[in-house]
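# Using only what follows, build the 3D model:
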Amino acid sequence: MPEPTPVPDDPGLTFGQRLKVQRTRRGMTRDVLAGLVGKSGSWVKAVEAGRLQAPKLSMLLRLAEALRVRDLAQLTGDQSIPISLFTGPGHARLPAVRSAVNAMPVLTSRAAPPVGHLRARLDQAWATRHSSPRHREVLGQLLPDLIGDSQLAAHQADSRAERRAAQAVLAEVYALSQFFIAYQPAQDLLWRVAERGMIAAQDSGDLHAIGVASWLMAQAHRDAGDWDAADVVTSHTLELLTRHSDGATTSVAAIHGAMLFEDGYTAARRGETGAAWGRWDAANSVADRLPGTYYHPVTSFSRAIMGAHAVTIAVELRAGGESVRQADRTVSAAIPSRPRRARHEIEQARAYYLDAQPDVALSVLEAANEAAPETIRYNGYARRIILEELDERDGRRQRRASELADRMGLLTA
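Model prediction:
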């Protein structure tokens, strides 16, 4: 009878065994993981075999980032010092959003607002999110009523046309909800909303709604480490969008470009340089055909975002020099969304940190904190850099990281 497959939370596993389990779960070779953390395949093999001791905190954080391990205890086995890397603190308004998602519209007797009214509220909510540094706070205020009213509209729709229109709005409301829920300790709720959004989008038959739901679902799979599932969602959606590319609206064309980039992002995570940049080129061709000032409210896809996407591809490929070149070429001020601009600045910080320029990385993270503190506070990459710098022997860098961590609320999260 075969031996049972070990699991990471088995208390009898060594660090090396835990590392091997997490690596094989992600479908990574030793050489790929080694490349992601700046080591050799033989180093990974030696650690997994127990010939080398568990690495120091800075390398543990790099391994956790590469493997998308959300808690260092999953690698170390030491439950007394959990460090949640990719999950930020729970927002005070998360319970209200959860309650709204879980509510049953069939139990509500009041009349639903018109779909056109809901669409106007949704558009305004996106605009408010992009303009606010405290975007999670404003979404936490708006979402409970918006979720409830949209669920009610879909439930009460009389005609097929009205139902399809209501489901398209509901799908996008669920998309907006995912931006609020992401990186909070609510993975169950995130998946529930993602799946409901996909169901509502498919029920609507609306190409834009289907594209948005698929874009978010592909990200959810990739962030969970299931790259194969992300590939399936991405390839199927691209096939659908390609079929309808002739005469597509601007918003559908933008979704097409966003999905092409997501495919490149996943390829970069795998270390597939040619495929990653090839998909970026294809996405850039789509962006070039969009109006110059156009900015997709959900995906941020636009001409302005392509430089930021190039930084991300280079960073995920661990190309230090190229990532810095891309970071230096891209003007973050061109991105009209505060949270997306802060996200790009975090990617720039990753580029400089990868290129052994920690002071520049900290400066860019400070700018990101100014642009949108609720982006950087919940971002795992920013948290990893700051945690590494808190462990730095250089007292000046350590103090600077400590001050930034304090401003972010990281030390009290």
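
# C-alpha from now on. contacts and neighbour counts both.
Will do.

# Can you list the buried residues in the helix or strand residue 328 falls within?
Using DSSP states H and E, residue 328 maps to helix 320-329. Neighbour-count burial for helix 320-329, with 16 or more other Cα atoms under 10 Å as criterion, is recorded at 320, 322-327.

# for stretch 328-343, same thing?
330-332, 335-343.

# List the contacts of it.
With Cα atoms under 8 Å, 6 or more residues apart in numbering as the test, stretch 328-343 has contacts from 129-133, 135, 300, 304-305, 307-308, 344-345, 367-369, 371-372, 374-376.

# rerun at 7 Å
For stretch 328-343, the external contacting residues (Cα atoms under 7 Å, 6 or more residues apart in numbering) are 130-133, 304-305, 307-308, 344, 368, 371-372, 375.

# what's the answer for stretch 214-230, then?
For stretch 214-230, using Cα under 7 Å, 6+ apart, the contacting residues are 26, 68, 194, 198, 233-234, 237, 259, 266.

# out of the residues you listed, who's nearest residue 400?
residue 68 (26.5 Å; Cα to Cα).

# Kindly provide the distance from that closest one to residue 202.
Per Cα to Cα, to the nearest Å, residue 68 is found 30 Å from residue 202.

# likewise residue 61?
39 Å.

# which stretches of the stretch 301-413 of the chain form strands?
With DSSP state E, counting those that start in this stretch, there are no strands along the stretch 301-413 of the chain.

# To compare with the earlier structure, here is another sequence to fold:
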Amino acid sequence: MVSGSVGERIAAYRRRRGLSQTALAGLVGRSESWLSQVERGVRSVDRLSVLLDLAKVLNVEVEALTGQPWQYAPNGSPLVDGLDDVRRFFSRYDSLLGIAPDDQVDVVDVRDRVNAAHRAYQAAEYERVVQELPSLLSLADPLRSTASGGRRREALASYVNAYAMAAKLLTKMGAADLALLSADRAASAAVDADSVEARGMAAYQVVCALLRADRAEDAEQLAVQMAEVVQREARPEQPEVISVAGALWLIAAVIAGRRTERGEAWRRLDQAEVLATMLGQDGNFAWTAFGPTNVAIHRVSVAAELGDPAEAIRAADAVDPDRLPAGLNSRRAQVHLDLAWAQGQRKRDADALLHLMEAERTAPEMVRYNVMARELVREMLARQKKSKTSALHRLAVQAGVLD
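Just a heads-up that it's a prediction; the model follows:
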């Protein structure tokens, strides 16, 4: 069996089959730049389906590529208690069956509960929100069909907010099919709401869900086009619209980074910087966490995506997480995850471990459900020669990589 990292193994078996990077990438529906990054150790294979496709084309078992038993393959997030209940909710169609809610829906109550769920999500309390999601969506569902009069727009906004929150959580959990369904419901209601803010929020979640489903080209097209639409409506007195436009440019920059389009990635970050300057503060309007600090965090993220660890480390010097609004634990942890990835690219495992431990201290569930973090832990475990009582082993257990 070939030794080395997953990327090195893929490269060795590719050469053994006499395939070029262009040929192998095309056979698994990826770009040559993506495969180049994987083979160089800049990116991880973050979906089991892609790993299976690579193994099939290379005519080897998956374990030959991972060098690990099947249960340790880089296959995304662990199972989440309660996700089956969410799936069952999405299989119900009460409106088609004519099933009405037992009680009158209170728009204010729904709005408050949705806002609480957003706060829990941003605090990286994912498992708690998963448990509450079916009942919350059941409460929000009637808003679209029953609200009328002067409160209809408010009701539709709450409905969009509920399904946007569900989409971001399900994307985080790796349930791409449910995330796309949630985002689509938000998008349909956003059009009815006649709100550019709602349309932008919904589009952002569609983009994230498409990315999770490995449809990066579709995601990028929507992100850029919607960012341009929303930005045209942005005014200093409309912080929500500014923030949504900025968030769309940030996700568009991340996508460009994944495609190794350096110039385009920085251009999109600069567009977001203009909007952050217009906003003039680190806010959390429309649950975007958008502002100058979040733009600075994304400069670190994009540099890591580009495989430029030195730039990621330099960009991190401009980040002051204490400027973020209270409760944004996931944003604070993201800097450390990106720096861990950057240090991992340099094979500086001690430094990478320190950043992973800080991210885990700040937002434990974010590390547990982050594909990049879990794959980095696996790679570091493979390189480590120390005992099972080490800090890395303890982190691997806490992150769900090891039992």
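
# Need the TM-score from the superposition.
For this chain pair, the superposition-based TM-score is 0.82 by TM-score structural alignment, normalised by the length of the second structure; 372 aligned residues with a Cα RMSD of 2.8 Å.

# Switch the contacts of stretch 214-230 of the first structure over to CSV; also include secondary structure.
Formatted as CSV, these follow (DSSP: H, G, I helix; E, B strand; the rest coil):
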residue, secondary structure
26, coil
68, coil
194, helix
198, helix
233, helix
234, helix
237, helix
259, helix
266, helix
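
# What about those, which one has the most neighbours?
For the contacts of stretch 214-230 of the first structure, neighbours were counted using other Cα atoms under 10 Å, and residue 259 has the most, 28 neighbours in all.

# Show me the contacts of stretch 328-343 of the first structure that map onto helices.
Secondary structure from DSSP state H places 130-131, 307-308, 344, 368, 371, 375 of the contacts of stretch 328-343 of the first structure in helices.

# Now residue 197 of the second structure: closest residue in space that isn't a chain neighbour?
Sequence neighbours aside, residue 241 is the residue nearest to residue 197 of the second structure in space, at 5.3 Å (criterion: Cα to Cα, 6 or more residues apart in numbering).

# how many neighbours does residue 370 of the first structure have?
16.

# Aligned to it, what sits in the second structure?
Matched to the second structure by TM-score structural alignment, residue 370 of the first structure sits across from residue 361.

# same check, this time on residue 290 of the first structure
Residue 290 of the first structure maps onto residue 279 in the second structure, by TM-score structural alignment.

# Quick check, that match in contact with residue 236.
Yes. Judged on Cα atoms under 7 Å, residue 279 of the second structure makes contact with residue 236 at a distance of 6.5 Å.

# Next SSE downstream of the host helix or strand of residue 16 of the second structure?
If you go by DSSP H and E, residue 16 of the second structure is part of helix 6-17. Downstream of helix 6-17 of the second structure, the next assigned helix or strand under DSSP H and E is helix 21-27.

# Pick the one among the ones in helices among the contacts of stretch 328-343 of the first structure closest to residue 187 of the first structure.
residue 375 (17.8 Å).

# Let me see the contact set for that closest one.
339, 342-343.

# residue in the first structure matching residue 329 of the second structure?
Using TM-score structural alignment, residue 329 of the second structure pairs with residue 338 in the first structure.

# For residue 65 of the first structure, see how far away that match is.
For residue 338 of the first structure relative to residue 65 of the first structure (Cα to Cα), the value is 25 Å.

# same deal with residue 186 of the first structure?
19 Å.

# And residue 92 of the first structure, by the same measure?
For residue 92 of the first structure, the distance to residue 65 of the first structure - Cα to Cα - is 26 Å.

# quick one, which of these two is more surrounded?
residue 65 (19 against 11).

# Just say helix, strand or coil for that one.
helix.

# can you pull the contacts of residue 378 of the first structure?
87-88, 183.

# And residue 311 of the second structure, by the same measure?
If you count contacts by Cα under 7 Å, 6+ apart, then residue 311 of the second structure has residue 303 around it.

# and it, what pairs with it in the first structure?
By TM-score structural alignment, residue 311 of the second structure lines up with residue 322.

# and if you look at residue 76 of the second structure?
Checking TM-score structural alignment: residue 76 of the second structure goes with residue 87.

# Also residue 198 of the second structure?
Match for residue 198 of the second structure (TM-score structural alignment): residue 209.

# Could you tell me which residues make contact with residue 324 of the first structure?
351-352.
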